[in-house]
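K.L.:
the sequence and its predicted three-dimensional model are supplied below.
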Amino acid sequence: MTAMKRVLILCLRSAKGAMWRGGALTVLVLLAGVGLLSLSGWFIAAAAAAGLAGAGLTFDVFKPSAGVRALALGRTAARYGERLLTHDATLKALVAVRLRLLRGLMAQPLRRLERARAGAALNRMISDVDALDGVTLRLFLPAIAGAITLILASLGLLWLIGAPVAGWIALVYGGGALAIGRRFGPKALPAARRAERAIQAVRARANDAFAAREDLTVYNALDAQAAQIHRAGFALGRARDRRDSVERVAQFWVTIAVQSAVAGALFIGFWQVSQGTLSTPLATTGVLAALALSEVLMPLARGISEFGRIADSARRVMDDIPEETAPLAERGKTGPVVVPPLDLRGVAITPLIDTLSLTVERGEMALLSGPSGVGKSTVLNVIAGLLPADRGSVCIGGTPVDQYSDEDLRGNLGYLPQRAALIDGTVLDSLRLGNPDLSEDEAWQILEAVQLSGFATSRDGLKTRVGSRGSALSGGERRRVALGRLIAGRPAVLLMDEPTEGLDEATATAVLHGIRTYLPTSAILIASHRDCDRALADRTITLR
């Protein structure tokens, strides 16, 4: 529940005015519905009574009929405004949640991000956040508006009809809502969790089958993977049936509560008529008001059904959103990064490295070498600020890395990890991720530096599409586009992990020469095991 409270507070803060105005219109819609049915019932009963009494010619039909029309038109207008305001406010709130979630995910330790499946993080950004619209639209607003409507309607009935009918209606609807919520709310959570796990299993298996379709075809395993997807789908169907059964049973008891309220109002009202303490039109008003107030209780079953999914989604999303998240540009803001050297002093990274000290001077290219698993990539991650060192200091221009703001650090330190991802778009779009102000002439210079100008010329130039994750390119082309994106911002410090992987030696040598020419004063530190990279380095640092 704490997570749902945080979601609710965030939603209300994001669109406070629109949300409260929408809530007020929700109450107005419910009250207009109660008033419309009650007034119509009174009008019909009173007109009939006047006709039987021979007073039909003197009965004023204009004011009640005008009231009915006003309530009908007002209810329609209020419903439109309520939907417009609440949905607009909810969509704005979900944008705020997504931004906070993205910042929270980016602030997670690198090791945790490495362990997370990409699909799980993406699901939180899409499916889980989308489910959070129910916090306001299916839980908070219906509950608050329903409670306010029930109180106001009960007070109105108390004034018009008296305590017996008004008290019965308030007791049945108020007590029934609380009893049904307490009885079936806890059951909804485990049912929703099972359904969520089942749908995640279906998605994971389907995504795996699509991603590995070539390998599955080669090993004749497509049918086996399809069978797993079918089994997961069958489990999903059963989980959804269990979840839906909770809603059906809750809806049954909601119907019982509504029928009890109407039957009780009918019995009490006409018992009072028989005793001469209440008129027939007012007794009819009480019965129809009880029937109209069923609209207050009807969202309850749907809310109970959605409660488990919403609560589970809120917990997963809020686990990755810190309590207070300051804008990135405000964290430890410092002046512009001073030109290198890059300086490591007594850095220890358990359990890989006991002590490491090194300096990379301006215009120098140093190479980290050593057997696989010795910690080359880890050292680069520590320098890039993605992992903390157990002890020692990492400084750029004499200032510790952890004292730079993200904006300054990322603007002056470039890092190419072993697995660099590309985003669908053109080659120019990819390069401008590294420098939004990059001109087309500069883009061609970068493509020349990374040996891609001939490739681009033979295709659509800077408009050549790279595809999702670079699917339209070969492995070597993807690597070189990532290198081009890296150097587009002209970083003062350049960290590259296996930059020439997938390139032949001649192309690898030309690419490193091109990068050195394009960034003549940058301090470059490479982690590599290739002889062609070692031959171009000014100095080699061996990790053992």
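P.N.:
Happy to help now that I have it. Numbering: from 1, shown residues only.
K.L.:
every contact and neighbour count from this point should use C-alpha atoms.
P.N.:
Noted.
K.L.:
how close does L113 get to R6?
P.N.:
23 Å (Cα to Cα, to the nearest Å).
K.L.:
now swap in A289 and tell me
P.N.:
Taken as Cα to Cα, the span from A289 to R6 is 36 Å.
K.L.:
which of those two has more neighbours?
P.N.:
A289 (28 against 16; other Cα atoms under 10 Å).
K.L.:
use this one as the comparison:
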Amino acid sequence: MIRRISRSPLAQVWRIMAQGAGMRRAFVLAALVLIAGAGLLALSGWFITAAAAAGLAGLGARFDVFRPGAAVRGLAILRTAARYGERWFGHDATLRGIVRLRSHVLSGLARADWRGLAGLRRGPALARVVSDTEVLDGLPLRLVQPVIAGAAALACAAVLLLWLTNWEFALWICGAHVIGAAAAALWALPRAGRLAARQVAAEQAFRTAALDLVAARDDLAVYGRLAHARLCIEEAEARARALTAAMDRIERATGLALDLTRGAAAAGALGLGSLAVSLGAFDQSLAAMGFFLAIALGEVTAPLRRAVADYGRIRDAATRVAVVLEPAPQAGPPDTGLPASALPLAFGGLRLGAGQMLAVSGPSGIGKSTLLARIAGVLPEDEGQPAITLGGLAPAIWPEDALRAAVTLVLQRPAVIGGSLRDNLALAKPDADDAAMTEALRICRLDHLRGGLDLVLGDGGKGLSGGERRRLALARAVLRRPALLLLDEPTEGLDAQTAAEVLRNLRAALPRSAVVIATHRRGDILTADFTLDLG
């Protein structure tokens, strides 16, 4: 499941989230918001100064106040409308992007290889699907969009200043904001990125310690360890608080640098504007416009402060998510033509046909489960091991859908969902009717359960014993009626009589299915037609 990442994790995530026109519309509107805001303040400064100068010169009656006033109102309306549209399209596109990203993550987990899934436990997998993808909604809104919109606004401001004033004036006002923001980013982002991973780990350690205390409080109290556990929680909380405070200091330092940059840009604009007016390069109203524009452009770089705080979390979440994203479609196996059936199963010198049963025995850890996984095609072939063929073709040659329709693997610890027995059986065959489901339960000796198909189970199958959960998985296999059925310790936890009856019913219900059973129980081995001892 862990794949080599060919591009940066942020780029992988962004490629998925940026699909569709909604994100582009949001970026255009975000740029309009900044441009309209800066233009509004700059035009207001020019308007007030020009009107005052006209009044002092005795030309107030001839000064046109209508068009500048209308432009001010127009920019205000444009800014409000663009802000509304940017929020509408931006959040809609982001939510749709999160849905696409979560779908890719789930698809990647579903297509992951056996070893990868075995190493990714339920908690981390759920965190990647839920928590990490939720963190990544900040990628477009707090990282990409401010950069694109800010660059567009600065470019428009530079063009306006070059048109109306001179290049020195434009260079100082726009260059100061660019250089100040770039310097703050180069200083803050690496520090925040390194700190974010430690902060997330500390917060996770605190949550884990708190949950463990709640779950084990009775045992901790009995053995006198409650006070020690509470002390551990307080220490974990203190570490998390300290790292949060350190992140806050970086964020505040970034904000201070941006405020100083805005002040320097405004002060420089005031000085250069006064000098230009005295030299006759342009009039005082344009100088005032540049001064107010220098102040307004602070809104362009302001999102950097929030981006610094979020960058590390977003980057780390993208790194965790990128390794489980659904791989890009690749050329499938060569079209050699599928056989009519997955049987016979050939492995070394063994050939297993319809209606036959093979028992694979050996001590724990010898490789029984691994052999079943290789037959099912969820693990690749190992060099040096006998080749496996299904109907004359290796499992890797079979298309995934055809292989899953022909082969069913029942694990030793099967997955059972919270819900009714009917819901769990429907995972195997959604269109099965109640009569077929009830018959499957009878075959697996589960027809005695109170409530029948309407029995509601808790999360993970709570309400059933371990043996009953395994028999529920067997009932699902019966509904699928595969050509080849692979069972990993299916009778574990059952008494000898029940185990023998379940296997007998299973073979009677699936007379044309070949069965491979990994077991260490002598009764199961004696039931089989062939045996393979891996010890």
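P.N.:
Received it, and whenever you're ready, just let me know what you need. This structure is a prediction, so every number in the text was calculated from the model and none was measured.
K.L.:
ok, now which ones touch the most centrally placed residue in structure 1?
P.N.:
Centrality entry for structure 1: nearest residue to the mean C-alpha point is V129, 3.1 Å, by Cα atoms, centre = their mean. Counting by Cα atoms under 8 Å, 6 or more residues apart in numbering, V129 of structure 1 makes contact with 94, 97-98, 313-314, 317.
K.L.:
try 10 Å this time
P.N.:
Counting by Cα atoms under 10 Å, 6 or more residues apart in numbering, V129 of structure 1 touches 7, 94-95, 97-98, 101, 123, 310, 313-314, 316-317.
K.L.:
ditto for A245 of structure 2
P.N.:
199, 239, 251.
K.L.:
how big is the offset of stretch 202-209 of structure 1 relative to structure 2?
P.N.:
On superposition with structure 2, the mean distance recorded for stretch 202-209 of structure 1 (mean Cα distance after the TM-score superposition for structure 1) is 4.6 Å.
K.L.:
ok, and what's touching that stretch?
P.N.:
Against stretch 202-209 of structure 1 from outside (Cα under 10 Å, 6+ apart): 117, 119-120, 123, 196-201, 210-213, 215-217, 221-222, 225-226, 228-236.
K.L.:
again, 8 Å this time
P.N.:
119, 216, 222, 225-226, 228-229, 232-233, 236.
K.L.:
L282 of structure 1 matches what in structure 2?
P.N.:
Mapped onto structure 2 by TM-score structural alignment, L282 of structure 1 lines up with L286.
K.L.:
my guess is that match contacts T165, does it?
P.N.:
Yes - counting by Cα atoms under 8 Å, T165 is a contact partner of L286 of structure 2 at 7.2 Å.
K.L.:
out of those two, which sits in the busier spot?
P.N.:
L286 (23 against 19).
K.L.:
any chance you could map the strands in the stretch 251-400 of structure 1?
P.N.:
342-349, 353-360, 365-369, 391-396, 399-400 (DSSP state E, counting those that start in this stretch).
K.L.:
out of the ones you listed, which gets nearest to G74 of structure 1?
P.N.:
In terms of Cα to Cα, the element of those nearest to G74 of structure 1 is strand 399-400, at 64.4 Å.
K.L.:
output the residue interval of structure 2 matched by the next helix or strand after the closest one.
P.N.:
For strand 399-400 of structure 1, the succeeding helix or strand toward the C-terminus, using DSSP states H and E, is helix 406-412. Mapped onto structure 2 using TM-score structural alignment, helix 406-412 of structure 1 spans residues 400-406.
K.L.:
mean deviation, that stretch versus structure 1?
P.N.:
Looks like 1.3 Å for stretch 400-406 of structure 2 (mean Cα distance after the TM-score superposition for structure 1).
K.L.:
can you name the residues in contact with that stretch?
P.N.:
Residues from elsewhere that reach stretch 400-406 of structure 2, judged by Cα under 8 Å, 6+ apart: 341-342, 376-377, 395, 480, 482-484.
K.L.:
at 6 Å instead, please
P.N.:
For stretch 400-406 of structure 2, the external contacting residues (Cα atoms under 6 Å, 6 or more residues apart in numbering) are 482-483.
K.L.:
so where is stretch 476-487 of structure 1 in structure 2?
P.N.:
Taking TM-score structural alignment as the measure, structure 2 aligns residues 467-478 with stretch 476-487 of structure 1.
K.L.:
on that earlier part again, let's have the contacts of A245 of structure 2 in CSV, adding secondary structure and distance to G69 of structure 2.
P.N.:
Putting these into CSV (DSSP: H, G, I helix; E, B strand; the rest coil; distance: Cα to Cα, whole Å) gives the following:
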residue, secondary structure, distance to G69 of structure 2
Q199, helix, 51
R239, helix, 56
E251, helix, 39
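K.L.:
out of the residues you listed, flag the one nearest to F66 of structure 2.
P.N.:
E251 (43.7 Å).
K.L.:
how deep is the residue mapped onto L258 of structure 2 from structure 1 tucked in, by neighbour count?
P.N.:
In structure 1, the residue matched to L258 of structure 2 (TM-score structural alignment) is V254. When neighbours are defined as other Cα under 10 Å, V254 of structure 1 has 22 of them.
K.L.:
also R112 of structure 1?
P.N.:
Around R112 of structure 1 there are 9 residues (other Cα under 10 Å).
K.L.:
repeat that for I446 of structure 1.
P.N.:
Neighbour count for I446 of structure 1, taken as other Cα under 10 Å: 25.
K.L.:
what distance do you get for it to S393 of structure 1?
P.N.:
33 Å.
K.L.:
ok, back up a step: can you tell me which of the contacts of A245 of structure 2 are buried?
P.N.:
Taking 16 or more other Cα atoms under 10 Å as the criterion, what is buried in the contacts of A245 of structure 2 is 199, 239, 251.
K.L.:
of those residues, closest to T80 of structure 2?
P.N.:
Minimum distance to T80 of structure 2 across those is 28.3 Å, recorded for E251 (Cα to Cα).
K.L.:
now do the contacts for that closest one.
P.N.:
R305 are the contacts of E251 of structure 2 under Cα under 6 Å, 6+ apart.
K.L.:
rerun at 10 Å
P.N.:
Contacts of E251 of structure 2 by Cα under 10 Å, 6+ apart are 188-189, 192, 245, 257, 304-310.
K.L.:
in structure 2, what range does the helix or strand in which T509 of structure 1 is found match?
P.N.:
Taking DSSP H and E as the criterion, T509 of structure 1 maps to helix 505-518. Under TM-score structural alignment, helix 505-518 of structure 1 corresponds to residues 496-509 of structure 2.
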